[in-house]
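Sequence first, then the predicted structure, then my questions.
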Amino acid sequence: MNILLVEDDVALANALVKTLTHEGFVVNHLKHGQQAINVVKTEPTDIVILDLGLPDIDGLDVLRAIRQHTAQLPVLILTARSSIDDKVSGLDLGADDYLAKPFEVDELLARLRVVERRSSSSKHAGLQIGDVELDTACYGLSVANEAVDISRREFTLLKALMENAGRVLTRESLESKLYSWNEEVASNTIEVHIHHLRKKLPKGFIKTLRGVGYIVKPA
């Protein structure tokens, strides 16, 4: 899952990036609301964690702008504003969840897992193509009803391809789902992940369009 963290408290943001990355999430951090609005409109993002007390514009205005652009992108508000009125305002404007500071990291992780399951379920009730099936709740892969070991990044890569079955995904678009902006990515990284995946999947399941990208054909 690709997370956009919008938080102006640098110390808190750094701690969250470290924790969420350790949990297998891809995290990009911004301090300003207008930057977040621009990124949501131009970069692939799976969920936004949004502080309300931002230095340039109010977080609720950021939420309003996000909802004007898309109704599907999950937004979790993470803020020191803990009054009932603040929570009602955030939820009424379209936030999917609201967590007040201070908070326990375990609770944040649990809420992210809920949002992730809900998002995957709303997009695809079951990701299955032929004999290949992904369990989006448990990060599991089975081929011909046999469980297959798969890493978190391999799962994320295969999930993107299966969700977009019939469409070619470029190497750059796949990299954005697996790595944050500040991570150095070797030129052949996606090719290596694809190579490992192909060993676990039926022959020809992932096809290469040279110079373009990769595609999984629908069943």
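Ah, there it is.

going forward, measure contacts and count neighbours with C-alpha atoms only.
Will do.

okay, now the nearest residue to residue 153 once chain neighbours are set aside: neighbour count?
Sequence neighbours aside, residue 178 is the residue nearest to residue 153 in space, at 6.2 Å (criterion: C-alpha to C-alpha, 6 or more residues apart in numbering). The tally of other residues near residue 178 (other C-alpha atoms under 10 Å) stands at 22.

List the contacts of residue 197.
Contact analysis of residue 197 by C-alpha atoms under 8 Å, 6 or more residues apart in numbering lists 154, 158.

in the longest helix along the chain, what's buried?
Scanning the chain for the helix with the most residues, using DSSP state H, yields helix 105-123. Applying a neighbour-count criterion of 16 or more other C-alpha atoms under 10 Å, one finds 108, 111, 112, 115, 116, 118, 119, 120 buried in helix 105-123.

now, which of those residues sits nearest residue 3?
Ranked by distance to residue 3 (C-alpha to C-alpha), these are led by residue 112 at 9.8 Å.

thought the residue nearest to residue 153 was touching residue 155?
No - using C-alpha atoms under 8 Å, residue 178 is not in contact with residue 155; the gap is 9.9 Å.

Tell me the secondary structure at residue 11.
Three-state call for residue 11 (DSSP: H, G, I helix; E, B strand; the rest coil): helix.

So which residues of this structure form helices?
Assigned by DSSP H, the helices in the chain fall at 10-22, 33-42, 59-69, 84-92, 105-123, 152-163, 171-178, 189-200.

Put this next to the previous one:
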Amino acid sequence: MRLFFVEDNAALQTTVARSFERRGIQVHGFAEGRPALERWRAHPPDVVLLDLSLPDMDGLDLLSAARAAQLTTPVIILTARGTVGDRILGLNIGADDYLPKPFDLDELEARVRALARRSRGSPGSPGAAVETEAFCGLRVDADSGAVYHLGLPLDLPPREAALLRALLARPGHAVAKERLTGIVFADDLDVQPDAVEVVAYRLRKRLPAGSVKLVTLRGLGYLLKAAD
């Protein structure tokens, strides 16, 4: 699942991105509305999280422009504006949900997944999509974040699963060690720089034999490649 987060608070963007990417949701952050709208038009995501107080335009104006452009992506408004009038106006313009700040990350994730399911349609309906494209038999279920190999779920601890999901988002491409550390240890502010190496070591032992290899690139990070 791919998510746009339009929010000018860099710390909040980082917190949400780290938490969600660990749960198998890719987050693309935007600090301003106009670049977000441009990208939205070119590559629509599964869900948009939208703050209303943006530096270059009001979030409601961004939402109105998106709906006028026939962009139907589900939108959750996240804002400190908590009045009933703001909520009604946002929903009337085209928002699908509204969550006032501060919010709980687990509740936000549940709302994101529910909206994504509804927009795709129920399982088995035309256009439904509940999984990522497979790589060497591995795929990530978009709703649960579980990783499967040839249709069978892999038994992975949370940190190993988070690392594998992050690598499966860009198979065959190097992912920086710093980025992986932020995803795998999103809930640990005191993590050691080399902690992700331990997780990578454990993940190697759990990968299906003869399917994929987890390669260490000195000074760059890690990548997944097909086994020789």
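Nice, thanks for sending it over. Predicted model, so just to flag it, every value in this text is computed and none were measured.

TM value for the aligned chains?
Once superposed, chain against chain, the TM-score is 0.61 (TM-score structural alignment, normalised by the length of structure 1); 168 aligned residues with a C-alpha RMSD of 4.0 Å.

How about the contacts made by the residue nearest to residue 153 of structure 1?
Contacts of residue 178 of structure 1 by C-alpha under 8 Å, 6+ apart are 2, 26, 153, 156, 157.

Check the spacing between it and residue 104 of structure 1 real quick.
Using C-alpha to C-alpha, to the nearest Å, residue 178 of structure 1 is found at 26 Å from residue 104 of structure 1.

returning to what we had before: and the residue nearest to residue 153 of structure 1, how far is that from residue 87 of structure 1?
Where residue 87 of structure 1 is concerned, residue 178 of structure 1 sits at a distance of 32 Å (C-alpha to C-alpha).

Same check on residue 147 of structure 1?
Residue 147 of structure 1 is 42 Å from residue 87 of structure 1, by C-alpha to C-alpha.

These two: which has the busier surroundings?
residue 87 (19 against 12).

And the more buried one, how close does it get to residue 52 of structure 1?
Separation of residue 87 of structure 1 from residue 52 of structure 1 (C-alpha to C-alpha) stands at 11 Å.

Could you export the buried residues of helix 105-123 of structure 1 as a markdown table, including distance to residue 40 of structure 1?
Formatted as a markdown table, those follow (distance: C-alpha to C-alpha, whole Å):
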| residue | distance to residue 40 of structure 1 |
| --- | --- |
| 108 | 21 |
| 111 | 21 |
| 112 | 18 |
| 115 | 17 |
| 116 | 17 |
| 118 | 20 |
| 119 | 17 |
| 120 | 19 |
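
between those, which is closest to residue 129 of structure 1?
Nearest to residue 129 of structure 1, judged by C-alpha to C-alpha, of the buried residues of helix 105-123 of structure 1 is residue 120 at 15.8 Å.

Identify the residues contacting the closest one.
Taking C-alpha under 8 Å, 6+ apart as the test, what residue 120 of structure 1 contacts is residue 136.

With residue 96 of structure 2 instead?
74, 75, 76, 115.

tell me the contacts of the closest residue to residue 102 of structure 1 other than its chain neighbours?
Leaving out its chain neighbours, the residue that sits closest to residue 102 of structure 1 by C-alpha to C-alpha, 6+ apart is residue 80, at 7.1 Å. Residues in contact with residue 80 of structure 1, defined by C-alpha under 8 Å, 6+ apart, are 100, 101, 102.

how does it look with 10 Å?
By C-alpha atoms under 10 Å, 6 or more residues apart in numbering, residue 80 of structure 1 lies in contact with 51, 52, 53, 86, 99, 100, 101, 102, 103.

before we move on, what about residue 189 of structure 1?
Neighbouring residues of residue 189 of structure 1 by C-alpha under 10 Å, 6+ apart: 171, 175, 195.

Considering the residues you listed, which possesses the most neighbours?
Compared across the contacts of residue 189 of structure 1, residue 171 has the highest neighbour count, 17 neighbours, by other C-alpha under 10 Å.

Check the gap between it and residue 215 of structure 1 for me.
Applying C-alpha to C-alpha, the value for residue 171 of structure 1 to residue 215 of structure 1 is 11 Å.

How about residue 1 of structure 1?
For residue 1 of structure 1, the distance to residue 215 of structure 1 - C-alpha to C-alpha - is 20 Å.

Give me the more crowded residue out of these two.
The neighbour comparison of residue 1 of structure 1 against residue 215 (other C-alpha under 10 Å) goes to residue 215, with 21 against 18.

Is that one in contact with residue 208, as I believe?
Yes - look at residue 215 of structure 1 against residue 208 with C-alpha atoms under 10 Å: they come within range, at 6.6 Å.

Cheers, nothing more for now.
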